[in-house]
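Q: Starting from these lines, generate the structure:
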Amino acid sequence: MTPLVVRAEPQAASLSQALLAAGHQPVTSPLLSFVEGAELERLPALLGGLSPRDYVIAVSVQAVHFADNALKQQGHGWPKANYIAVGDATGKAFARVDVPGAAIPEDPRSEGIISLPGLQQLTGRRVVILRGNGGRHLIAPTLMQRGALVDYCEVYRRCYYQDSSGTLVKNWQSQEVDSIIITSGGLLHHIVKLAADSARDWLLSRILIVPSIRVVQEARELGFTRVINADGASNQALIAALDERKWNDRQD
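A: Okay, the predicted model is just below:
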């Protein structure tokens, strides 16, 4: 198959190499990059006030990466607290910066985080949520209802590639892209935005590989009809979903 890879580097290159090894012909076109967030200077003060009873929640690998860099640059370390990672990759990112044992919910969505047993009774406890710009706003209101004192800290920003000329989509069409691998709702909405009206039907007819049921629902609302849930954003999960589709196509 000829899947389109749009996730940020270096993950895009890693996924593309794995796709090649699996017998696919990927088209690599990263649409997203990350830069430092607007609130990094606040981070040492926010984390410095935490006790071992409090919580730090990281919503992505980028959140851990940018937060750790900022702490090191300002001469600080990670405090003793309870850590929560959204997904296995984020948990591994915590371990790489010497924060082992982060709790990882089975459901890598906001709903999975707020269902963790330790977050049910939070009266008087503090929670710092490390995130990028935008995103969902379910975690903080729910935890505040349970008595927590919650602070968001924007430690990184998402920057989406813009293409007013429509050249990107034309290139994808000329390279006969037959499937698209999407790893977030933000990327899904951005790629639809990039497609001009003349290319919208082409885009919506591609096979779409997504990481979760939430993104499946968003894709269907946007008009995609051939959507496969990979149940994860790892290379292994994404390629397994694409290979399953390739095998099924051969059987039709």
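Q: Only C-alpha atoms from now on, for both contacts and neighbour counts.
A: Noted.
Q: Could you report the neighbour count for residue 232?
A: Number of residues near residue 232 (other CA atoms under 10 Å) recorded here: 19.
Q: Let me fix that, I meant to ask about residue 96.
A: 12.
Q: roughly how far apart are it and residue 64?
A: Separation of residue 96 from residue 64 (CA to CA, to the nearest Å): 10 Å.
Q: Relative to residue 187, how far out is the residue lying closest to residue 228 once chain neighbours are set aside?
A: In this structure, residue 228 finds its nearest non-sequential neighbour in residue 209, 5.0 Å apart by CA to CA, 6 or more residues apart in numbering. Shown here: residue 209 relative to residue 187, a distance of 12 Å by CA to CA.
Q: ok, which stretches of the stretch 51-200 of the chain are helices?
A: For the stretch 51-200 of the chain, the helices defined by DSSP state H, counting those that start in this stretch occupy 61-73, 88-96, 110-114, 139-145, 167-174, 185-194, 197-204.
Q: How far off centre is stretch 164-179?
A: 24 Å (CA atoms, centre = their mean, to the nearest Å).
Q: which residues are contacting it?
A: 1-4, 27, 194-196, 199, 206-209 (CA atoms under 8 Å, 6 or more residues apart in numbering).
Q: Can you pick out the ones from the residues you listed that are in strands?
A: Among these, DSSP state E puts 3, 4, 27, 207, 208, 209 in strands.
Q: Just the buried ones among these, please.
A: Among the ones in strands among the contacts of stretch 164-179, those classed as buried by neighbour count (16 or more other CA atoms under 10 Å) are 3, 4, 27, 207, 208, 209.
Q: Any buried residues in the lengthiest strand in the chain, and which?
A: Using DSSP E to define each element, the chain has its longest strand at strand 149-160. Under the neighbour-count criterion of 16+ other CA under 10 Å, strand 149-160 has 149, 150, 152, 153, 154, 155, 156, 157, 158, 160 buried.
Q: Alongside the first, I'd like the structure of this one:
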Amino acid sequence: MFDATLNHIRALVTRPQPEGDRLAERIHRQGGKALVLPMLDIAALAETPVMRERVQQLDRYDKVIVISQRAARYGLELIDNYWPQRPIHQQWFAIGEATRHTLARLDVSATCSQQGSDSESLLALDDFQDITGQRVLLIKGKGGRDFLERTLHQQGVQIDTLEVYQRRCPDYQPDEVRQQLADHGINVILAGSGETVRNLCQFLPRTMPERCRLVIPGQRVVRLAEALGFRQIYKAAGADHAAMLSVLEKINDEASL
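A: Down below sits the predicted model:
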């Protein structure tokens, strides 16, 4: 069923596939238009001896934190190769509702913060207030932000990482991207992370950050976007589709659009 709640929206969706197409379809269903140009290429990392050791010692960790939906998928695929029955009496945590839902579909019950979809919100949970001496495994992509590792280490936690995928900037021709943005009349950009925003800026026309609306999750990404020249920034409650669409509905109602 189609409606017109996004009839003024012409969005650039920067999420990796297949999530990008799924978000674009939801925009279309609400009467909007969407161009999908992923600003992250994501691929699973080949298994290494260090990864194997982390997984084989899974039962030694008190807590497991999963950073993203991709980390959930690739991480559980690796874990299931060694653990037909996963360890019990172990707490699992997710960054954001979308990651928690992905883990649930993989038969892992995880906790996430209801106050935000970033590392700071997770660490504000009661479960992380007195964990000195505990062992924590962090399932994530290669590189990226190290806030969780640093903070937990400072709290006396033994923190190990399991990097299961890597992110790269896509290989687009800048002129092609700019032509597509113009052809589609893009007036809103949706970006799910700071890395996405940084990659995006390599392909945008110089004046576009000042005049185009940007929808992003989290105050940390807002600060980065401001530093990169964006002036019309809208903060979503999370990186999930529902949170992004909620902001698009508000933008659609603005008289100046």
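Q: need the helices of the stretch 51-200 of structure 1 in CSV with distance to residue 245 of structure 1, can you?
A: Converted to CSV, the helices of the stretch 51-200 of structure 1 look like this (distance: least, CA to CA, whole Å):
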stretch, distance to residue 245 of structure 1
helix 61-73, 28
helix 88-96, 25
helix 110-114, 28
helix 139-145, 34
helix 167-174, 20
helix 185-194, 20
helix 197-204, 17
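Q: Looking at the ones you listed, which is nearest to residue 231 of structure 1?
A: For residue 231 of structure 1, the closest of the helices of the stretch 51-200 of structure 1 is helix 88-96, at 12.2 Å, according to CA to CA.
Q: Mind listing residues that contact the closest one?
A: Residues from elsewhere that reach helix 88-96 of structure 1, judged by CA under 8 Å, 6+ apart: 58-61, 64-65, 84-85, 100-104, 234.
Q: rerun that using 10 Å as the cut-off
A: Here helix 88-96 of structure 1 makes contact (CA atoms under 10 Å, 6 or more residues apart in numbering) with 58-65, 68, 83-85, 98-106, 108, 232-234.
Q: Buried by neighbour count, from those residues: which ones?
A: The neighbour-count criterion (16+ other CA under 10 Å) marks 58-65, 68, 83-85, 99, 102-105, 108, 232-234 among those as buried.
Q: Go through those residues and flag which are in strands.
A: In this view, those that belong to strands under DSSP E are 58, 83, 84, 85.
Q: Show me the two of these that sit farthest apart.
A: Across those (CA to CA), the longest gap, 7.9 Å, separates 58 and 83.
Q: which residues are common contacts for these two?
A: 91, 94, 102, 128.
Q: which among the contacts of stretch 164-179 of structure 1 gets closest to residue 40 of structure 1?
A: Residue 40 of structure 1 lies nearest to residue 194 out of those, by CA to CA, at 30.6 Å.
Q: State the distance from the aligned residue in structure 2 for that closest one to residue 84 of structure 2.
A: Under the alignment (TM-score structural alignment), residue 194 of structure 1 pairs with residue 203 in structure 2. Taking CA to CA as the measure, residue 203 of structure 2 falls 45 Å from residue 84 of structure 2.
Q: again, but for residue 29 of structure 2
A: From residue 29 of structure 2 over to residue 84 of structure 2 (counting by CA to CA), the distance is 40 Å.
Q: Settle it for me: which of the two has more neighbours?
A: Higher neighbour count among residue 29 of structure 2 and residue 84: residue 29, with 16 against 8, using other CA under 10 Å.
Q: In structure 1, what sits opposite the more buried one in the alignment?
A: Here residue 29 of structure 2 is matched to residue 21 in structure 1, going by TM-score structural alignment.
Q: show me the contacts for its match.
A: Applying CA under 10 Å, 6+ apart, the residues contacting residue 21 of structure 1 are residue 15.
Q: which residue is nearest the middle of structure 1?
A: Against the mean C-alpha coordinate of structure 1, by CA atoms, centre = their mean, the closest residue is residue 184 at 5.2 Å.
Q: aligned partner of that residue in structure 2?
A: Using TM-score structural alignment, residue 184 of structure 1 pairs with residue 193 in structure 2.
Q: Residue 167 of structure 1 too?
A: Using TM-score structural alignment, the partner of residue 167 of structure 1 in structure 2 is residue 176.
Q: and if you look at residue 66 of structure 1?
A: Aligning on TM-score structural alignment places residue 66 of structure 1 opposite residue 74 in structure 2.
Q: Contact partners for the closest residue to its match other than its chain neighbours?
A: In space, and not counting its chain neighbours, residue 74 of structure 2 is closest to residue 164: 6.0 Å by CA to CA, 6+ apart. The contact partners of residue 164 of structure 2, taken as CA under 10 Å, 6+ apart, are 43-48, 51, 70-78, 139-142.
Q: closest to residue 54 of structure 1 among the buried ones among the ones in strands among the contacts of stretch 164-179 of structure 1?
A: The closest of those, once distances to residue 54 of structure 1 are taken by CA to CA, is residue 209, at 36.8 Å.
Q: and the gap between the corresponding residue of structure 2 for that closest one and residue 248 of structure 2?
A: With TM-score structural alignment as the criterion, residue 209 of structure 1 lines up with residue 215 in structure 2. Separation of residue 215 of structure 2 from residue 248 of structure 2 (CA to CA): 8 Å.
Q: shared neighbours, the two?
A: Applying CA under 10 Å, 6+ apart, one finds that residue 215 of structure 2 and residue 248 are jointly contacted by 11, 188, 189, 190, 234, 236.
Q: Now for these: which two are most distant?
A: 11 and 236 (15.0 Å).
Q: of the contacts of stretch 164-179 of structure 1, closest to residue 118 of structure 1?
A: Nearest to residue 118 of structure 1, judged by CA to CA, of the contacts of stretch 164-179 of structure 1 is residue 209 at 32.9 Å.
Q: For that closest one, give its distance to residue 64 of structure 1.
A: 26 Å.
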